[in-house]
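Chemist: sequence plus predicted model, see below.
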Amino acid sequence: MKKFAFFSFLVLFFFSCKEKTINLGEKVSFSIEKDISYGESSEQKMDLYIPQNKDSIRGIFVMIHGGGWKGGDKSNLTLFTLSMMERFPDYAFANINYRLASNNSFILPSQTDDLDSALDLLVIKSVEIKSKPQFILLGNSAGGHLSMLYGYNRMFDSKHRKNVKAIVNIAGPADLSDPDFKNYSDYDFVEKHMIDLSKPTPIDITNQDIPNPIFWINETSPPTISFFGNNDQIIPISQKTILDSVLYKNKVYNQSFEFSGGHLDWNNEKNSPIIIKRINEFLKDIK
């Protein structure tokens, strides 16, 4: 029965996408715009889901995929985004791609610049759809790191940081200098390709501190909810302890939870509904 229900859901989803609408239940429907360009690169694309009841859109979730900063795609978060839309029918959702790092390119500042550019477009869209220009940055893995870095980092010229209402970090690293994180199999790539050193950086801040979200946390940082796997071999559970400690020290409202399993198990049938429920409760607390 479960398989049949899931198949029916997919049929409805793909049929509705053809029609440019998604129906997720009684009185819950969204219009969809696929692959909107927010820059000149073919990677700078987003899918935008807008509630068809536009009278009371409370803000925009910005979904930021993982993939080790050099892989992944917004399609990895499509089904989770749909599940979120069922619970949050009064929010718009932007599921974004960004320029990926490679052996010949860097993570920063390209990827935080892309967030800025995507939010530029979403500010314009928020006027069109009569939404508040408030953003909830939700990222998993590398996307979680980027959501925190954008929301916390006061060095980058982030035009929309003040409009970030909350951050949802799912298994993203908050401290890249954590010795446990250095066991990550691709750590060598991350270390060599995190920052483009040809770009100017402040002389009083080390290149090790710049990409570390916890370095930038202060009392003005956005409320943050985080989720970490208790058997994650990529993002160690020590990251939870580190992030919690710095947020509490700076009196930033925060919650954090462990889920059962490894790095990708947050999005399975057991954990995903619990995570969405926790996000919903968290956002009610910070109204």
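Modeler: Happy to help now that I have it. Residues are numbered from 1 along each chain as shown.
Chemist: from here on, contacts and neighbour counts on C-alpha atoms
Modeler: OK.
Chemist: from residue 107, how far off is residue 228?
Modeler: Between residue 228 and residue 107 the computed distance is 23 Å (Cα to Cα, to the nearest Å).
Chemist: these two: which has the busier surroundings?
Modeler: Neighbours per residue, other Cα atoms under 10 Å: of residue 228 and residue 107, the larger number sits with residue 228, 28 against 22.
Chemist: which SS class is the more buried one?
Modeler: Of the three states, residue 228 takes strand under DSSP: H, G, I helix; E, B strand; the rest coil.
Chemist: OK, contacts around it?
Modeler: Shown in contact with residue 228 (Cα atoms under 8 Å, 6 or more residues apart in numbering): 170, 171, 172, 235, 237, 240, 256, 257, 258, 259, 263.
Chemist: give the contact list for the fifth one.
Modeler: Right, residue 237. Taking Cα under 8 Å, 6+ apart as the contact definition, residue 237 lies against 228, 229, 230, 231.
Chemist: same deal with the last one?
Modeler: Taking Cα under 8 Å, 6+ apart as the contact definition, residue 263 lies against 171, 228, 229, 231, 232, 233, 234, 235.
Chemist: mind running it again at 6 Å?
Modeler: By Cα atoms under 6 Å, 6 or more residues apart in numbering, the contact set of residue 263 is residue 232.
Chemist: ok, and here's another one to check against it:
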Amino acid sequence: MKALKNNFINLFILLVFISCSSNSTDDSNGDPLASYEAFNISYGNDSDQVFDLYLPEERTFNTKTLILVHGGGWTSGDKTDMNAFKDYIKNELHEYAIVNMNYRLADENNPPYPMQINDITSVVNFLNDNSNNYVISNDIGFIGVSAGGHLSLLWSYAFDNDNQTEMVCSIVGPTNFTDPAYLNNTNPLLQEIIDTFGIDTETAFLEEISPYHRATASAPPTILFYGGEDPLIPTTQGTAMRDKLLELNVTHEFTLYPTEGHGWVGFNLLDTSIKLKTFIETHM
């Protein structure tokens, strides 16, 4: 299970070779319009409640922020898993600010919901409170992988009370815990995903934690990527979310790579990067 969970970690590792080298980020002069980086900024009392911040040079109060949310089955993973995404954005979408966040990891005494959703809210509130200091706008977008894709969708659909999210990307993220592919499964790997959220398997709770059931017509533009042979995320997690967004008339794109699993490289990776870049530029 752990190896499968970690497959996504190297999902975008080739992106650093696709893009050009980044400029240095020397902020020694303190110029607010110079590029700036800060690491392990605390947004809470827990050691996992930290994020890395990357501010582009020549930014203004119209500069928007992309928030990266790592995967790991809600119980593992780290913001460093998203470094390839961070590098790609810095090189190819260099006008955007980047937040690469950690969140509190779930264990038997601390279920992921609502703890991890609350952590995203805390990060967004922190950015809002410091937008003048950072010289950024309050407009945000999300890129999440695996469990991070689920959290990104769920927060954007159900917890963005101020409608700040301009786009959200889920790569192999679960979307619907009432999917028969989960509820009627005989696969211990899939069952472990359900069990992560505790013993409450009532339909109302499963719907509450499912982006599929929380999406509305006001959901932000959404781009989805899934693998047809993913052992952890049934194909229906992607296709059902696509169909729901179509029904709600929400702007979206959906890509299924039929022969891929819980992550991919090569031409499909290049395809993902190009589509994601275009989607961000179009909607943010």
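Modeler: The structure has been received and is ready for your questions. As the structure is a prediction and not an experimental result, all values here were calculated from the model.
Chemist: can you calculate the TM-score here?
Modeler: Overlay of the two chains. TM-score (TM-score structural alignment, normalised by the length of structure 2): 0.81; 259 aligned residues with a Cα RMSD of 2.8 Å.
Chemist: between the contacts of residue 237 of structure 1, which has the most around it?
Modeler: Highest neighbour count within those, by other Cα under 10 Å: residue 228, with 28 neighbours.
Chemist: aligned partner of it in structure 2?
Modeler: Aligned by TM-score structural alignment, residue 228 of structure 1 pairs with residue 226 of structure 2.
Chemist: from residue 187 of structure 2, how far out is that match?
Modeler: From residue 226 of structure 2 to residue 187 of structure 2 the distance is 19 Å (Cα to Cα).
Chemist: likewise for residue 149 of structure 2?
Modeler: In this view, residue 149 of structure 2 and residue 187 of structure 2 are 22 Å apart by Cα to Cα.
Chemist: the more surrounded of the two?
Modeler: Neighbour count, other Cα under 10 Å: between residue 149 of structure 2 and residue 187, residue 149 has more, with 28 against 12.
Chemist: surely that one and residue 170 touch.
Modeler: Yes. The pair residue 149 of structure 2 / residue 170 is scored as a contact, 4.2 Å apart, by Cα atoms under 6 Å.
Chemist: nearest to residue 137 of structure 1 among the contacts of residue 228 of structure 1?
Modeler: Nearest to residue 137 of structure 1 among these is residue 170, at 10.8 Å by Cα to Cα.
Chemist: residues touching the closest one, list them.
Modeler: So residue 170 of structure 1 contacts 140, 144, 226, 227 (Cα under 6 Å, 6+ apart).
Chemist: the counterpart of the first one in structure 2 - how many residues pack around it?
Modeler: Same thing as residue 140 of structure 1. Aligning on TM-score structural alignment places residue 140 of structure 1 opposite residue 145 in structure 2. Neighbour count of residue 145 of structure 2, defined by other Cα under 10 Å: 29.
Chemist: quick one, strands of the stretch 101-250 of structure 1?
Modeler: Along the stretch 101-250 of structure 1, counting by DSSP state E, counting those that start in this stretch, strands occupy 135-140, 164-170, 224-229.
Chemist: so for residue 81 of structure 1, which of the ones you listed sits nearest?
Modeler: Across the strands of the stretch 101-250 of structure 1, residue 81 of structure 1 has its closest neighbour in strand 135-140 (10.1 Å, Cα to Cα).
Chemist: in this structure residue 218 of structure 1 contacts residue 248, no?
Modeler: No. Residue 218 of structure 1 lies out of contact with residue 248 (Cα under 6 Å); the separation is 10.0 Å.
Chemist: the more surrounded of those two?
Modeler: Counted by other Cα under 10 Å, residue 218 of structure 1 and residue 248 do not tie: residue 218 has more neighbours, with 18 against 14.
Chemist: residues in contact with that one?
Modeler: Residues in contact with residue 218 of structure 1 (Cα under 6 Å, 6+ apart) are residue 250.
Chemist: make a markdown table from the contacts of residue 237 of structure 1 and add distance to residue 119 of structure 1 to it.
Modeler: Conversion of the contacts of residue 237 of structure 1 to a markdown table gives the following (distance: Cα to Cα, whole Å):
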| residue | distance to residue 119 of structure 1 |
| --- | --- |
| 228 | 27 |
| 229 | 29 |
| 230 | 33 |
| 231 | 34 |
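Chemist: okay, now the equivalent of residue 74 of structure 2 over in structure 1: neighbour count?
Modeler: Alignment note (TM-score structural alignment): residue 74 of structure 2 maps to residue 69 of structure 1. Residues within reach of residue 69 of structure 1, counting by other Cα under 10 Å, total 25.
Chemist: give me the distance between the nearest residue to residue 69 of structure 1 once chain neighbours are set aside and residue 100 of structure 1.
Modeler: Excluding its sequence neighbours, the residue lying closest to residue 69 of structure 1 (Cα to Cα, 6 or more residues apart in numbering) is residue 142, at 5.6 Å. Distance from residue 142 of structure 1 to residue 100 of structure 1, counting by Cα to Cα: 11 Å.
Chemist: what's the local residue count around residue 79 of structure 1?
Modeler: 13.
Chemist: which position in structure 2 pairs with it?
Modeler: Using TM-score structural alignment as the criterion, residue 79 of structure 1 maps onto residue 84 of structure 2.
Chemist: which of the helices or strands spans its match?
Modeler: According to DSSP states H and E, residue 84 of structure 2 maps onto helix 83-92.
Chemist: buried residues in stretch 36-50 of structure 1?
Modeler: Neighbour counts over stretch 36-50 of structure 1 (16 or more other Cα atoms under 10 Å) mark 37, 38, 43, 44, 45, 46, 47, 48, 49, 50 as buried.
Chemist: over to stretch 261-271 of structure 2?
Modeler: In terms of neighbour count (16+ other Cα under 10 Å), stretch 261-271 of structure 2 has its buried residues at 261, 262, 263, 264, 265, 269, 270.
Chemist: nearest to residue 100 of structure 2, out of the residues you listed: which one, please.
Modeler: Using Cα to Cα, those come closest to residue 100 of structure 2 at residue 263, 19.6 Å.
Chemist: how far away is that closest one from residue 284 of structure 2?
Modeler: Distance of residue 263 of structure 2 to residue 284 of structure 2, computed by Cα to Cα: 25 Å.
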